[in-house]
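> Provided below are the primary sequence and the corresponding predicted coordinates.
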Amino acid sequence: MRPVESRFADNAHSVLFDHLVRWSTAHCTCPTGPGEHIGQSFAAATFSAFCAPPHASDEQALVAAKCCLLFFLVDDGPAERLDDLVRFLDTGEGAVGNEAAACWTSLLADLDKLGCDVDDLVPALRAWADSTRREQDVDVRTLTPEGYHALRKDTIFVSCLVFCWLSLLGARVPETASEDLLDLAIRVVVLANDLGSLRADGTPPDSPDALVDINTVVLAHDGTGSVEEAVHQAVLDHNALVLRFRAAERDLVEHAGPDDERTSAFLSVVRHVVNGNLRGTRYLTAERYPGSAETLGRLDLV
């Protein structure tokens, strides 16, 4: 049975899920049919429902849900789907039969219809696609967890979702905010997700065409020789990062000055994305993150 989370609204989740299933199955070009998109839509709807700021409208939540779906379309799909998206972003060509490109194009159209500024979202999405593509060629034998962070900070998709929500809310990163706070948020999410997917990432993929997913906890396990010690240290690191995030948040609020409203909107988005990610991961332990419930329960919210 899934844990009960006060932030989660089953009705809102159902609406998002139905919307994403209809959209993804209508655009499906998979040779095996649209069956895989049901699971992707469920995951995207779950994270969207948990990550939405409390003042978000239903229309905004639906757009953000499509942003989440874009991630799962690529992350759960074959390497060819990522290659097709990168080629489309590079050249604008190859849109026919390209589900990820169709989702991105539709997302941009939705944001344009709402009059949203996408100046931060577009480069974040590009960085995500490029970093995910580079990840496929990384030699894990020479990789360290810290060295991997340069790629992982983009492949985790946090910046994309944060900038999507800021775009929807007509907000921007405050001038007083340093990159440290968003980087801390990303590091928190990376550890939560890698702890959640530890079992899946520690086994060979089902398909030779599947994307490579490098797990920072698995990397640490290879170094220590003990998966238990690697998990224990990752939990400690996660909760220490949460404390650092809270301190950085307090500092940003203290120095906001006339930028207070902008700062408040930014922090609300980041906080809900980070906490929503952990709550969503906990909610999906049966579907996507088996065996991780006890470990995820030891992680603190920001």
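In hand now; what should we look at? Numbers count the residues shown, from 1 in each chain.

> Please make it C-alpha for all contacts and neighbour counts, starting now.
Will do.

> Past the longest helix seen in the chain, which element shows up next along the chain?
With secondary structure taken from DSSP state H, the chain has its longest helix at helix 227-254. Per DSSP states H and E, the first helix or strand lying C-terminal to helix 227-254 is helix 260-283.

> another one to put next to it:
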Amino acid sequence: MEIKIYLTQQQQRVEEHLAGLIPDAVGLFHNHIESMRYSLFVGGKRIRPILCLAGAEAVDPSEATRKKTLTVACALECIHTYSLIHDDLPAMDDDDLRRGKPTNHRVFGEAAAILAGDGLLTYAFDLLSGQASAALPDADRIRIINLIARAAGPLGMVGGQSLDMLHEGKQIGYETLRTIHYSKTGALITASVVSGAIVAGADPEQEMALETYGGHIGLAFQIVDDLLDVEATTEELGKPAGSDMKAEKSTYPSLLGRGTSRTMAREAVQAAISALTPFDRQADPLRALAKYIVDRTR
């Protein structure tokens, strides 16, 4: 399949649905909402919501399932965007650019940026538990909420960021590096795929296969991110290049070298594709996404 066409189509669906879910920047809260909307709509590849949609499609490609999955996909993008706002803060990575634009705190100030991130995180769970996702059975909503909360929380994305900061400037081993980056990046990527599968009514074998797939592409995604930080330009990335080295972060290239890291990423992609053997051509978008993740240039 032509992955660029698929990505464009799915990005458009996500953008349109997000636009209908996020409050307008009017009234007394307009400054806060404007700050939230700035980072949410400033651009982005929308990989996590697209993985959610593709995970559902692998199980059930019907239009009805796609519509039910969109709100879950958009909630995941809210959580991802919140994490980027907070990662960019001076107390964290202290970055001035994100998605080719000034970071949230550079435009609105640090306090407003913190609150914008808080707003997006909590609003995501409003979307998952409220009227916007009422078409889903309550049991499925509870499972999805728990899955995403665990992936985003202290033993997932937030915990991974904490470990990442704790180990800046320190020599660490491979297992610690793997734990940091699975928690920081891979956990939410895996939850994105599996939550889509839950919406579509996946059986246990299908869920397990998609969980395995998510773990492998999460690893590949992080390795490629690390490589791009040292190989791409700021213009290509839309954020400062070389920031990991500047912050003395442990990365796959710094620990294993670029060649070994690139090989590991490609092996992870092949393992991800192999995990999809229970699925027919309905999972082709997931197969193509795995290849796109390792071949991307930004």
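Arrived safely, thanks for sending. What you are looking at is a predicted structure, and each value in this text was computed from that prediction instead of being measured.

> Could you list the buried residues of the longest helix anywhere in structure 2?
When structure 2 is parsed with DSSP H, its longest helix is helix 204-231. By 16 or more other CA atoms under 10 Å, the buried positions in helix 204-231 of structure 2 come out as 206-207, 209-230.

> do stretch 205-225 of structure 1 as well
Buried, per 16+ other CA under 10 Å, within stretch 205-225 of structure 1: 210, 211, 212, 213, 214, 215, 216, 217, 218, 219, 220, 221.

> got the contact list for that stretch?
75-80, 135-136, 140, 143-145, 148, 191, 194-195, 198, 201-202, 227, 229-231, 234 (CA atoms under 8 Å, 6 or more residues apart in numbering).

> re earlier: got the buried residues of stretch 205-225 of structure 1 as JSON lines, with secondary structure and distance to residue 242 of structure 1 columns?
Putting the buried residues of stretch 205-225 of structure 1 into JSON lines (DSSP: H, G, I helix; E, B strand; the rest coil; distance: CA to CA, whole Å) gives the following:
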{"residue": "210", "secondary structure": "strand", "distance to residue 242 of structure 1": "32"}
{"residue": "211", "secondary structure": "coil", "distance to residue 242 of structure 1": "29"}
{"residue": "212", "secondary structure": "coil", "distance to residue 242 of structure 1": "28"}
{"residue": "213", "secondary structure": "coil", "distance to residue 242 of structure 1": "24"}
{"residue": "214", "secondary structure": "coil", "distance to residue 242 of structure 1": "23"}
{"residue": "215", "secondary structure": "coil", "distance to residue 242 of structure 1": "20"}
{"residue": "216", "secondary structure": "helix", "distance to residue 242 of structure 1": "17"}
{"residue": "217", "secondary structure": "helix", "distance to residue 242 of structure 1": "17"}
{"residue": "218", "secondary structure": "helix", "distance to residue 242 of structure 1": "21"}
{"residue": "219", "secondary structure": "helix", "distance to residue 242 of structure 1": "22"}
{"residue": "220", "secondary structure": "helix", "distance to residue 242 of structure 1": "20"}
{"residue": "221", "secondary structure": "helix", "distance to residue 242 of structure 1": "22"}
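
> List just the nearest of the residues you listed to residue 253 of structure 1.
Taking CA to CA as the measure, residue 253 of structure 1 lies nearest residue 216 of those, at 31.4 Å.

> how about that closest one, what's its match in structure 2?
In structure 2, residue 216 of structure 1 lines up with residue 252, judged by TM-score structural alignment.

> Please tell me how far its match sits from residue 229 of structure 2.
11 Å (CA to CA, to the nearest Å).

> What of residue 285 of structure 2?
27 Å.

> now do residue 257 of structure 2
Counting by CA to CA, the gap from residue 257 of structure 2 to residue 229 of structure 2 is 13 Å.

> so who does the residue lying closest to residue 279 of structure 2 once chain neighbours are set aside touch?
In space, residue 279 of structure 2 comes closest to residue 58 once its chain neighbours are excluded; the distance is 6.8 Å by CA to CA, 6 or more residues apart in numbering. By CA under 8 Å, 6+ apart, the residues touching residue 58 of structure 2 are 197, 279, 280, 281, 282, 283, 284, 286.

> count of residues packed around residue 278 of structure 2?
12 (other CA atoms under 10 Å).

> For residue 53 of structure 1, which three-state class applies?
At residue 53 of structure 1 the chain is in coil, as set by DSSP: H, G, I helix; E, B strand; the rest coil.

> I'd like to know how many residues surround it.
So residue 53 of structure 1, with other CA under 10 Å, has 20 neighbours.

> Compute the inter-axis angle for the longest helix of structure 1 and helix 260-283.
160 degrees (axes from the mean of the first three to the mean of the last three CA atoms, to 10 degrees).

> elements contacting helix 227-254 of structure 1?
helix 179-196, helix 216-224, helix 260-283 (3 or more CA pairs under 8 Å, 6 or more residues apart in numbering; DSSP states H and E).
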